[in-house]
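S.K.: Everything below, folded, please.
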Amino acid sequence: MDRLAGKTAIITGGGSGIGLASAKRFIAEGAFVYIFGRRQDVLDGALATLGDQARAVRGSVDDLGDLDRLYATVQAERGTLDIVMANAGTGSFAPLGQITSEQYDQTFDVNVKGLLFTVQQALPLMQAGGSIILTGSTTGVMGTPQFSIYSASKAAVRNLARSWAQDLRGTGIRVNVLSPGPTRTDLALSVVGEAAFEEMGATTPAGRLGEPAETAAAAAFLASADSSFMTGSEMFVDGGMAQI
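M.R.: Model (predicted):
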């Protein structure tokens, strides 16, 4: 299947987890992919598995200079951009009463500010037929104990997509949210703990954790013309967790 043949994509947080799985899927469907992340060792490891249809740029989404450098690289090497997957994110647990200003700033700087400028700075390189995918979360529509700041940041992502779909009227550029449920990534396992995370997966109607490749398959659909009549919407890949 070559639904993305000739397309150029950027995936932030593309060195591991859902971002890396999506990069693999996009490449398998014909795209050239730029992965963007903070850790050089993670990027190098990802490139070793992605091959010559991928390029890595190091930087942080909450640093506008790093984003400028990313898009300058894409423009110089590819000219235009077809797909943006704003996937970089962070979060940590803290109940109300123990939330710190530093935790709030870190979460919203990456999950909201970083996502905003990842998208906004991409727009000059995009044209009709382009697809913007924002990584949300089931937590954006659920109450989650000790996880309110992360959850609120993902609720903001959902509203940004609704508003940006209006802003992008007439451009031919679509924007949608892809919201995973409990998915087996190194980050999630480290934040939640493996035993607790497996238990969470068992509570879903599907009875298990999701795999990054399952979310990546949905990302490829949203990136392709197969989803051409979708914008401003949210697609859940959550084993039914937030649906019942």
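S.K.: C-alpha from now on. contacts and neighbour counts both.
M.R.: OK.
S.K.: ok, which stretches of this protein are strands?
M.R.: Assigned by DSSP state E, the strands in the chain fall at 8-12, 32-37, 54-58, 83-86, 131-135, 174-180, 234-237.
S.K.: Can you lay out those strands as a markdown table showing mean neighbour count and distance to Ala161?
M.R.: Shown next, in a markdown table, are those (neighbours: other CA atoms under 10 Å; distance: least, CA to CA, whole Å):
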| stretch | mean neighbour count | distance to Ala161 |
| --- | --- | --- |
| strand 8-12 | 26 | 17 |
| strand 32-37 | 24 | 21 |
| strand 54-58 | 20 | 25 |
| strand 83-86 | 28 | 12 |
| strand 131-135 | 25 | 8 |
| strand 174-180 | 27 | 6 |
| strand 234-237 | 20 | 9 |
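S.K.: Would you format the ones you listed as CSV with distance to Asp44 included?
M.R.: Below are those laid out as CSV (distance: least, CA to CA, whole Å):
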stretch, distance to Asp44
strand 8-12, 15
strand 32-37, 10
strand 54-58, 8
strand 83-86, 20
strand 131-135, 23
strand 174-180, 26
strand 234-237, 28
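S.K.: out of the ones you listed, nearest to Val191?
M.R.: Val191 lies closest, by CA to CA, to one member of the strands of the chain: strand 174-180, at 15.8 Å.
S.K.: which helices and strands does the closest one pack with?
M.R.: Strand 174-180 sits against strand 131-135, helix 148-167, helix 212-223, strand 234-237, with contacts defined as 3 or more CA pairs under 8 Å, 6 or more residues apart in numbering; DSSP states H and E.
S.K.: here's the other one to compare against:
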Amino acid sequence: MPATTATTTAAAALKHQPKYEGKNVVITGGSSGLGLATAQLLVDEGARVLITGRDRAALDAAREQLGPNAVAVRSDASSLPEIDALADRVKAEFGTVDALFANAGVNGFAPFEATTEELFDQVLTVNAKGPYFTVQKLAPLLAEGSGVVLTTSVANVLGLPALSAYAASKAAVRSMTRGLARELLPRGIRVNAVSPGPIDSGILEKTMPADVAARTKAQMAADNPMLRMGTPAEIARAVAFLAFDATFTTGTELAVDGGGSQL
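M.R.: The predicted structure follows:
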């Protein structure tokens, strides 16, 4: 083989080396939407990923989609016993973890006057209590230099109608991002948050009639400075950046919202 051909072949092999090969990642709420898109990106780049969710059928479908480098575990992010069990499973599967995306959450669309105690408790438990104790229970498994990413929302800085409880839960996550970043810093663990804006993740179609979802999406796109909704893949790239590449960044919140919270 001529020297130039060998050099070209070696360069091509180096260029296509999977970026996250050998990395172990845990993603809660990874069976659909933003979590699944992030899992797909990381698996495609060589990582081993453990995803969680509450729906067994959705988990099985996600596991089949992601392939042999993925593990799907049924786990309820609002239940401390299940979070404890998850930590045991992660330890058995991976030993140590290089990145944690604490993404599991629920929406809570309801006008202020119609928000019930049950809805308020559900939203705050899943969206705030869940990620807090997920990080706490998995922290002993996080390797030095690892990254934690929490999911907030532009709702934590914007006064959006029918989302007051949801916004409060995400504001709590924004605050805990700073607190956990400070407390985990001595162990060399970074903690940051990704703040999605209007993302076409399929959640609207699951929670609204089809015609209402279509009108809502059209309005969200029209109201955005970029005149469109974002995609789960765009969130996934931001999460991967915060988890692995933003090595001098901790305690911050990255808005991925088409400028909606900034312009």
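S.K.: How close are the two chains, by TM-score?
M.R.: Once superposed, the chains reach a TM-score of 0.96 (TM-score structural alignment, normalised by the length of the first structure), with 243 aligned residues with a CA RMSD of 1.2 Å.
S.K.: Looking at the helices and strands packed on strand 174-180 of the first structure, which one is packed in the most?
M.R.: Of all these, strand 131-135 has the most neighbours on average by mean count of other CA atoms under 10 Å, namely a mean of 25.
S.K.: Tell me which residues are up against it.
M.R.: Residues outside strand 131-135 of the first structure that contact it (CA atoms under 8 Å, 6 or more residues apart in numbering) are 82-88, 115, 119, 157, 161, 173-180, 219, 222-224.
S.K.: please redo it, this time with the cut-off set to 7 Å
M.R.: 82-87, 173-179, 223 (CA atoms under 7 Å, 6 or more residues apart in numbering).
S.K.: Asp41 of the first structure: which of those is nearest?
M.R.: Taking CA to CA as the measure, Asp41 of the first structure lies nearest Asn87 of the contacts of strand 131-135 of the first structure, at 18.6 Å.
S.K.: now the closest one: how far from Val177 of the first structure?
M.R.: 10 Å (CA to CA, to the nearest Å).
S.K.: again, but for Ala152 of the first structure
M.R.: 15 Å.
S.K.: Over to Phe108 of the first structure?
M.R.: From Phe108 of the first structure to Val177 of the first structure the distance is 17 Å (CA to CA).
S.K.: and stretch 150-157 of the second structure, which stretch of the first structure?
M.R.: Counting by TM-score structural alignment, stretch 150-157 of the second structure falls onto residues 134-141 of the first structure.
S.K.: Over to stretch 216-224 of the second structure?
M.R.: The aligned range for stretch 216-224 of the second structure is 196-204, by TM-score structural alignment.
S.K.: Now Met126 of the first structure: closest residue in space, sequence neighbours ignored.
M.R.: Distances taken as CA to CA, 6 or more residues apart in numbering place Leu81 nearest to Met126 of the first structure, at 5.1 Å, with adjacent residues excluded.
S.K.: For that neighbour, what is the corresponding residue in the second structure?
M.R.: Checking TM-score structural alignment: Leu81 of the first structure goes with Val97.
S.K.: center of the second structure - which residue?
M.R.: Among the residues of the second structure, the one closest to the centroid is Asn103, at 3.7 Å (CA atoms, centre = their mean).
S.K.: thinking again about what came up before, of all the strands of the first structure, which one is nearest Pro95 of the first structure?
M.R.: Comparing the strands of the first structure by CA to CA, strand 174-180 comes nearest, at 22.6 Å.
S.K.: Just give me how far the closest one sits from the chain centre.
M.R.: 8 Å (CA atoms, centre = their mean, to the nearest Å).
S.K.: tell me, that strand lands on which residues of the second structure?
M.R.: Under TM-score structural alignment, the match for strand 174-180 of the first structure is residues 190-196.
S.K.: contacting residues for Gly202 of the second structure?
M.R.: Counting by CA under 7 Å, 6+ apart, Gly202 of the second structure has contacts Gly33.
S.K.: Tell me the spacing between it and Lys217 of the second structure.
M.R.: For Gly202 of the second structure, the distance to Lys217 of the second structure - CA to CA - is 10 Å.
S.K.: go on, Asp121 of the second structure?
M.R.: 28 Å.
S.K.: Ok, Leu42 of the second structure next?
M.R.: Distance, Leu42 of the second structure to Lys217 of the second structure, by CA to CA: 28 Å.
S.K.: pretty sure Ala5 of the first structure contacts Ala28?
M.R.: No - using CA atoms under 7 Å as the test, Ala5 of the first structure is too far from Ala28 to be in contact (9.2 Å).
S.K.: more neighbours, the two?
M.R.: Ala28 (18 against 15; other CA atoms under 10 Å).
S.K.: mind checking what the more buried one lines up with in the second structure?
M.R.: Checking TM-score structural alignment: Ala28 of the first structure goes with Asp44.
S.K.: count of residues packed around the closest residue to its match other than its chain neighbours?
M.R.: Spatial nearest neighbour of Asp44 of the second structure, excluding adjacent residues (CA to CA, 6+ apart): Pro18 at 7.7 Å. Counted by other CA under 10 Å, the residues lying close to Pro18 of the second structure total 15.
S.K.: Same check on the one 5 residues further on?
M.R.: Using other CA under 10 Å, Lys23 of the second structure has 20 neighbouring residues.
S.K.: check contacts around the spatially closest residue to it that is not a sequence neighbour.
M.R.: Nearest residue to Lys23 of the second structure in three dimensions, chain neighbours excluded: Ala47, at 4.9 Å (CA to CA, 6+ apart). Ala47 of the second structure is in contact with 20-24, counting by CA under 7 Å, 6+ apart.
S.K.: Leu42 and Lys217 of the second structure: which is more packed in?
M.R.: The neighbour count for Leu42 of the second structure versus Lys217, taken as other CA under 10 Å, is higher for Leu42 (26 against 18).
S.K.: for the residue lying closest to that one once chain neighbours are set aside, what are its contacts?
M.R.: Leaving aside its sequence neighbours, Leu42 of the second structure sits nearest to Tyr20 (CA to CA, 6+ apart; 6.7 Å). Residues in contact with Tyr20 of the second structure (CA under 7 Å, 6+ apart) are 42, 45-47.
S.K.: ditto for Met1 of the first structure
M.R.: Met1 of the first structure touches Glu29, counting by CA under 7 Å, 6+ apart.
S.K.: let's see 8 Å
M.R.: By CA under 8 Å, 6+ apart, the residues touching Met1 of the first structure are 28-29.
S.K.: same thing with Gly251 of the second structure?
M.R.: 177-182, 190-193.
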